[in-house]
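Undergrad: turn this into a structure:
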Amino acid sequence: MSNYVTPILTTDRLTLRPLTRSDADDLYAVFSDPAVMRYWSAEPWTSVASAEKAISQALDAYRDASEVRFGVELAQSGILVGTVNLHHFFGQNRRCELGYALGSAWWGKGYATEALSAALDYGFHELRLNRVEADIDPRNAASAAVLERLGFRK
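TA: Down below sits the predicted model:
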């Protein structure tokens, strides 16, 4: 068992928080969108059962404290618009991987940069990580641009 607890983080416009079972419909809306899933190595979800399964996996990760999984919600409305995950931790060299998705209706508004910045700040300062890696499809120029703005290198 590790010590990776998912806290609640806030930014000017967002709240990053643990997922709950009540997030199933909003999470399904994100991951059933073909535009969101275009560069993923999985097909868009076809039923809310996929969201329920993902939430169950997140709840398991919270219980065993093996990953940090955030639901990203708009602070003003409380709508869940995406996810950010710090996962595949390697304790020996204090590194992990970063995963994220944002519903296409919220692209181009700076939300991804804002959410990732908060999660990375938590990872480097609170979890004392040395390195965070992100694996993206090389055709996903928008995601690459977000990561480059945050200091990632190819």
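Undergrad: please count neighbours and contacts with C-alpha atoms only from this point.
TA: OK.
Undergrad: what packs against whatever helix or strand residue 81 lives in?
TA: Applying DSSP states H and E as the criterion places residue 81 in strand 80-90. Using 3 or more C-alpha pairs under 8 Å, 6 or more residues apart in numbering; DSSP states H and E as the contact criterion, the neighbours of strand 80-90 among helices and strands are helix 24-31, strand 68-74, strand 95-102, helix 111-121.
Undergrad: buried stuff in that strand?
TA: For strand 80-90, burial by neighbour count (16 or more other C-alpha atoms under 10 Å) applies to 80-87, 89.
Undergrad: same thing with stretch 129-139?
TA: Burial within stretch 129-139, assessed by neighbour count using 16+ other C-alpha under 10 Å, is assigned to 129, 132-133, 136.
Undergrad: how far off centre is the strand holding residue 81?
TA: Using C-alpha atoms, centre = their mean, to the nearest Å, the mean C-alpha position of strand 80-90 is found 4 Å from that of the whole chain.
Undergrad: want to put them side by side, so please do this one too:
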Amino acid sequence: MNDIATMPTLETERLILRAFNEHDVDAMYLLGTIPEIIRYAGNQPLQSKAQAEEYLHKHPLRDYQVHGYGRYALVWKASNEVIGFSGIKFLDEVQENELGYRLFPEYWGKGLATEAARAVLPYAKDTLKLNRLVSLIHPDNHASKNVVRKLGFQLEKCVRVSLITDTDVEVHAGAL
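TA: Take a look at the predicted model:
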């Protein structure tokens, strides 16, 4: 078992990327209930803060323990508030490490997903010794496709995954 202390805090001009903790339930609840955010994610909306707490423990906090890494909470420096997440998650279903991100809608269109992802890539390469990442993207999520395009990822294939049952998702891959 790994400790979340192995996940370094990362910093950009506007963001602090830190490990999620048990105090982030409110932010996780909002990230899992706002329709605009979950529209392309495939997740069912969270029904309660208790369910958000369970999700927090089953996903990012568990990922830190099992893999030694996982999604980062994105903290907006100007307010010290969690505004989303970004980072790497090992996806058992496709046996790949995925770079993912979600932001509250009021932070969309500001380049923050790209900024956060650019902070994560050197960590993935230099610390985690990964040589490749993928991003699974709903075909209608053009903003997300623009983010990975800026990072040099390319469309590799389309696959069906269990979370998104209405369409295949695009697998965009990038070498590190």
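Undergrad: tabulate the buried residues of strand 80-90 of the first structure (a markdown table), appending distance to residue 57 of the first structure.
TA: Shown next, in a markdown table, are those (distance: C-alpha to C-alpha, whole Å):
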| residue | distance to residue 57 of the first structure |
| --- | --- |
| 80 | 17 |
| 81 | 19 |
| 82 | 16 |
| 83 | 13 |
| 84 | 14 |
| 85 | 12 |
| 86 | 14 |
| 87 | 13 |
| 89 | 16 |
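Undergrad: save the helices and strands packed on strand 80-90 of the first structure as a markdown table, and put in mean neighbour count too.
TA: Conversion of those to a markdown table gives the following (neighbours: other C-alpha atoms under 10 Å):
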| stretch | mean neighbour count |
| --- | --- |
| helix 24-31 | 22 |
| strand 68-74 | 25 |
| strand 95-102 | 19 |
| helix 111-121 | 20 |
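Undergrad: one step back: nearest to residue 38 of the first structure, of the buried residues of strand 80-90 of the first structure?
TA: residue 82 (15.3 Å; C-alpha to C-alpha).
Undergrad: wait, that closest one sits on residue 99?
TA: No: checked against C-alpha atoms under 8 Å, the pair residue 82 of the first structure and residue 99 is beyond contact range at 10.8 Å.
Undergrad: from residue 63 of the second structure, how far off is residue 55 of the second structure?
TA: In this structure, residue 55 of the second structure and residue 63 of the second structure are 11 Å apart, going by C-alpha to C-alpha, to the nearest Å.
Undergrad: nearest residue to the middle of the first structure?
TA: Ranked by distance to the mean C-alpha position of the first structure (C-alpha atoms, centre = their mean), the top residue is residue 84 at 1.1 Å.
Undergrad: noted, bye for now.
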